[in-house]
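**Q** here's my sequence, what's the structure:
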Amino acid sequence: MPRPAPTLPMDLKYLQGSPVTPHKKPNEKNQDGLVCEGMASGMKSLLKTRQVLKRLFVFMRTVFLLSAGRFVVPRKRSGIPSKPVKILVISQTRLGDAVLSVPLLTVLHDRFPSAQIHVLANRYIREVYEMCPHTTGIMELESVFGPLDWAHGIRRIRREKFDWVIDLNTDGSLMPAVAAGYSAAPCRIGYGQDGRRIFFDAALPFPKEGRHMVDLILGTLAPLGLSRDRPGFDLVIPKAEERDTAAMLERIGVKRGRPVVGIHPGGVHPTQRWPAENFADLSDLILRSGEAQVLLLGGPKDQILLSEIVNRMQGAPIQFPPVTRIKGLAALLNNLNLLVCNNSGPLHLASALSIPTISFMGPTLAEQWRPVGEGNTVLRRDDLDCIGCNMGICPVKTHACMYGISPTEVFETIRNRLAQDSKILSS
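**A** Below you'll find the predicted structure:
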């Protein structure tokens, strides 16, 4: 992929825990050649085709579900138990979504302190809920894609005899709604788009306007008459994880008392990732400045990308061993002064732990996925016509939203953040 030369103004405006701020006026024409009108036209055509095919599939599925629903879905019940004894929350599948659901568990616990709150989650994200003190139990789902795993999960749910089942999925996933529908709970709640409403006693219309994921999740509490104000993130990192992480940091050469900037380059889709060469250049700038230590971190799937960054660097960063557990990741993030990353699960976990972050947001829907809280800086090319395309592969073949953010600009942002941050590595 040819790398366009970034020519952004140096007076980059920064986001501090609020919606992104564009570099240029939205109606201003691009002068750097990153996105030409022909490419923009092709992108729009591709997006339109994708949307048409998706709508056709959703329409056919909805028609089938609504037609067959009255024959295959258990009858809806009237009334909602006012004092639930057992509540089941059906989680979404990714780390970031799971972290952003923690405030909902806090609301449920505060309102019903004697109720049992269980979570149905996959093996990957269950540790998020293990760190939440309001969780009574976790029902692990082996695979979110296997019908047999879901069938087994539904049998387990029915045996537990829950009073409320709340499905937090917002992407139209069918199997979580089916699990709620066949749970035998007196009250089943979830978003009812794409034919899912037949499985719920209280089916919520999916909002058309952009809303943050935390607010979408808390919106499932509306039928229960519960407050949708955002509480904090109640997460407790196990002491053993903190000790093990501190020992590992000392072993690999992290010096106490000096600022540590963590670099996590991973992301689900290629379009979400700032280029490896940019991470390498940024890391060298930090090391040459002497203002902070650079700690590269990631999971097993990020190791090739991390190796590429190290090979491109002139300096020698500190590398943390592959992180395989979410509790370990939380303990590691809690030792950073600042995390630089893409829009990813570690970003939302860090912001939930009140760790300052600098992140890059290109195709991602900003109003839905910006990090929560203060101390979060989002860099984004809002002057591009294609920004927020919400696609996993760049439709205009330039990756302009990521290449257009230079390492120098990010470095200046880091210097500003470190100057504001008095937190140092725990002694």
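**Q** rest of the way, CA atoms for contacts and neighbours
**A** Will do.
**Q** and the residue of the chain most remote from its centre, how far from W150?
**A** Most distant residue from the mean C-alpha position of the chain: F71, 37.1 Å away (Cα atoms, centre = their mean). To W150, F71 is 20 Å away according to Cα to Cα, to the nearest Å.
**Q** quick one on the thing from earlier: any idea which element the residue farthest from the centre of the chain lies in?
**A** Per DSSP states H and E: F71 is located in helix 37-72.
**Q** tell me which residues of that helix are tucked away?
**A** Of the residues in helix 37-72, those buried under the neighbour-count criterion (16 or more other Cα atoms under 10 Å) are M39, A40, M43, K44, V58, R61, T62, L65, G69.
**Q** quick one: neighbours of the nearest residue in space to the third one that is not next to it in sequence, just the number.
**A** What that stands for is M43. Using Cα to Cα, 6 or more residues apart in numbering and skipping residues adjacent in sequence, the residue nearest M43 is P395, 5.3 Å away. Around P395 there are 19 other residues, counting by other Cα atoms under 10 Å.
**Q** tell me who's in contact with P395.
**A** Contacts for P395 were tallied using Cα atoms under 8 Å, 6 or more residues apart in numbering; they are G42, M43, L46.
**Q** which one of those is nearest L282?
**A** M43 (30.5 Å; Cα to Cα).
**Q** quick one: secondary structure of S227?
**A** Under the three-state scheme (DSSP: H, G, I helix; E, B strand; the rest coil), S227 adopts coil.
**Q** to compare with the earlier structure, here is another sequence to fold:
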Amino acid sequence: MNQGKATSPRIGIYRTRYLGDLILFVPVLRKLLERTEPRNLFLVVNEGTEFPLEQLGIPFFSFDRGTLFRKMHSLQSLKKMLKHQFFDYWIDLTLSDRSRHVTRNVKAGMRVACGSENDHRPGDPYDLFVPVDYNHGPGHVVDLWEQVFRKAGIPLPVSEKDGRIPVDPDALQSVDRFLLEKNLLGRPLLVIHPGGRHWFKRWPPDRFGRLATWWHQNRQGATVLVATEAEHTLIESVQSAVLPDDPVVPFFGTVPELHALFSRADLFAGNDSGPLHLARSAGTRVLGFYGSTLPGVWGPLPGEGGRVRTLYHSVACSPCDHTGCTLGNQNCLRQIPLEESLAVLERMEKDERAGSEERL
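**A** Coordinates of the predicted model:
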């Protein structure tokens, strides 16, 4: 074993938000893994966001997101688990009432938190507080997180951001069976995710349908629509805007299966959400639609040769706190016209062809 890794510190990390957040944290985890063994890391995350950690072999605890009773039971289970553990560093990247409560029960040499200045309270159980503006930056959120670790005295390599997540072999087999059954194997594949956590984080579904039509007409390709079982109406809205002969197939899969599907796709198009970052972690080209968050802070990790593009039109209230939207049909995502997205898509295809010729 590498001697440097053998003597490296134990680091506990509290990050209980969404799947996309944890995927964006992968570059930091990979840099930590250059310094330590996976067993020296421990993450607290939300149920349903564990996939990146499972693939990287990093120990974790996932909070139950069910009833209040189950949440309380989950909290007690975590406290019991932490009772007999010691961490050299405990890093709270969430800064919530629950994370404060957990931190008070953690045995650690140094407790660190980051968040808005307004969230920093007297009596907080932290030895170091690093102010971070998750709305405006400056800089990408990965850079902000790296800054927190370095200020805590945890050295991170100065290297490229590597957000790749290994594909699950079983999930890939399942996806290949799906593509074979739908007669999609070997066809240029566009995967569209029209959903989003809030209605105002969704580009209009009929415009996604027009992207699918363009893909079929210009690439002779097929389109797969990914969504949850509860989003059938949204899927139907996209399909209603597609010409009858254009092959558009819905896919309702697990997180590992979505990741495997993205690894088979030529292009992903979707809103600012977990699937967008999941597609990027699979190495897929990404066209992302942003409005209520800044792509410069929460956008997908950049790629070479125009493989990653984001569309964003600034409005006065962006970025917002996501508590609602008063703009209605004039909301920020609707400010992105179909024509602009098609022009960007054409440019991405041109760049990809040029890159393919250079690689020959």
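**Q** re the thing from before, how about the residue mapped onto the residue nearest to M43 of the first structure from the second structure, secondary structure?
**A** In the second structure, the position corresponding to P395 of the first structure is occupied by T326, as judged by TM-score structural alignment. State at T326 of the second structure, reduced to three classes by three-state DSSP: coil.
**Q** separation between T326 of the second structure and V315 of the second structure?
**A** 12 Å.
**Q** likewise for L24 of the second structure?
**A** When distance is defined by Cα to Cα, L24 of the second structure is 25 Å away from V315 of the second structure.
**Q** who has more neighbours, these two?
**A** Set L24 of the second structure next to V315 and count neighbours by other Cα under 10 Å: L24 wins out with 27 against 14.
**Q** list the single closest residue to the equivalent of that one over in the first structure in space, sequence neighbours excluded.
**A** Residue correspondence, TM-score structural alignment: L24 of the second structure in this structure matches L100 in the first structure. Counting by Cα to Cα, 6+ apart, L100 of the first structure lies nearest to V214, which is 5.5 Å off, once chain neighbours are set aside.
**Q** what about the one you found, neighbour count?
**A** By other Cα under 10 Å, neighbour count at V214 of the first structure equals 21.
**Q** which residue lines up with it in the second structure?
**A** V214 of the first structure maps onto V142 of the second structure when the alignment is built from TM-score structural alignment.
**Q** are we agreed that that match is in a strand?
**A** No: the assignment for V142 of the second structure is helix, going by three-state DSSP, so no strand is present there.
**Q** and it, what is it in contact with?
**A** With contacts defined as Cα under 8 Å, 6+ apart, the neighbours of V142 of the second structure are L24, F25, P27, V28.
**Q** which residue in the second structure lines up with A247 of the first structure?
**A** Alignment of A247 of the first structure against the second structure is given by TM-score structural alignment, with R177 as its counterpart.
**Q** in which helix or strand does its match reside?
**A** Here R177 of the second structure, judged by DSSP H and E, is contained in helix 169-181.
**Q** how big is the offset of that helix relative to the first structure?
**A** By mean Cα distance after the TM-score superposition for the first structure, the fitted helix 169-181 of the second structure averages 1.3 Å away from its aligned residues in the first structure.
**Q** the next helix or strand after that helix against the first structure, how far on average?
**A** Past helix 169-181 of the second structure, further along toward the C-terminus, the next helix or strand under DSSP H and E is strand 189-193. Relative to the matching residues in the first structure, strand 189-193 of the second structure has an average distance of 1.0 Å after the fit, by mean Cα distance after the TM-score superposition for the first structure.
**Q** related to what we said a few turns ago, the second structure: matching residues for the helix holding F71 of the first structure?
**A** Following TM-score structural alignment, the aligned partner range for helix 37-72 of the first structure in the second structure is empty.
**Q** need the next SSE after that helix, C-terminal direction.
**A** Later in the chain than helix 37-72 of the first structure, the nearest helix or strand by DSSP H and E is strand 86-90.
**Q** against the second structure, where does that next one fall?
**A** Counting by TM-score structural alignment, strand 86-90 of the first structure sits on residues 10-14 of the second structure.
**Q** residues in contact with whatever helix or strand R353 of the second structure lives in?
**A** Mapping R353 of the second structure onto the secondary structure by DSSP H and E places it in helix 338-359. Identification of contacts with helix 338-359 of the second structure by Cα under 8 Å, 6+ apart yields R207, R210, L211, W214, L287, G305, G306, R307, R309, L311.
**Q** which non-adjacent residue is nearest the spatially most central residue of the second structure?
**A** Averaging the C-alpha coordinates of the second structure gives a centre point, and the residue nearest to it by Cα atoms, centre = their mean is G20 (2.1 Å). Distances taken as Cα to Cα, 6+ apart place G274 nearest to G20 of the second structure, at 3.8 Å, with adjacent residues excluded.
**Q** T220 of the first structure now?
**A** Leaving aside its chain neighbours, T220 of the first structure sits nearest to G190 (6.1 Å; criterion: Cα to Cα, 6+ apart).
**Q** what's the local residue count around the one you found?
**A** 31.
**Q** that one -> the second structure?
**A** Taking TM-score structural alignment, the alignment pairs G190 of the first structure with A113 from the second structure.
**Q** what secondary structure does its match sit in?
**A** With three-state DSSP as the basis, A113 of the second structure sits in strand.
**Q** and it, how far from Y14 of the second structure?
**A** Note on A113 of the second structure: its distance to Y14 of the second structure, by Cα to Cα, is 9 Å.
**Q** residues shared between the contacts of these two?
**A** With contacts taken as Cα under 8 Å, 6+ apart, the residues that reach both A113 of the second structure and Y14 are I91, D92, L93, T94.
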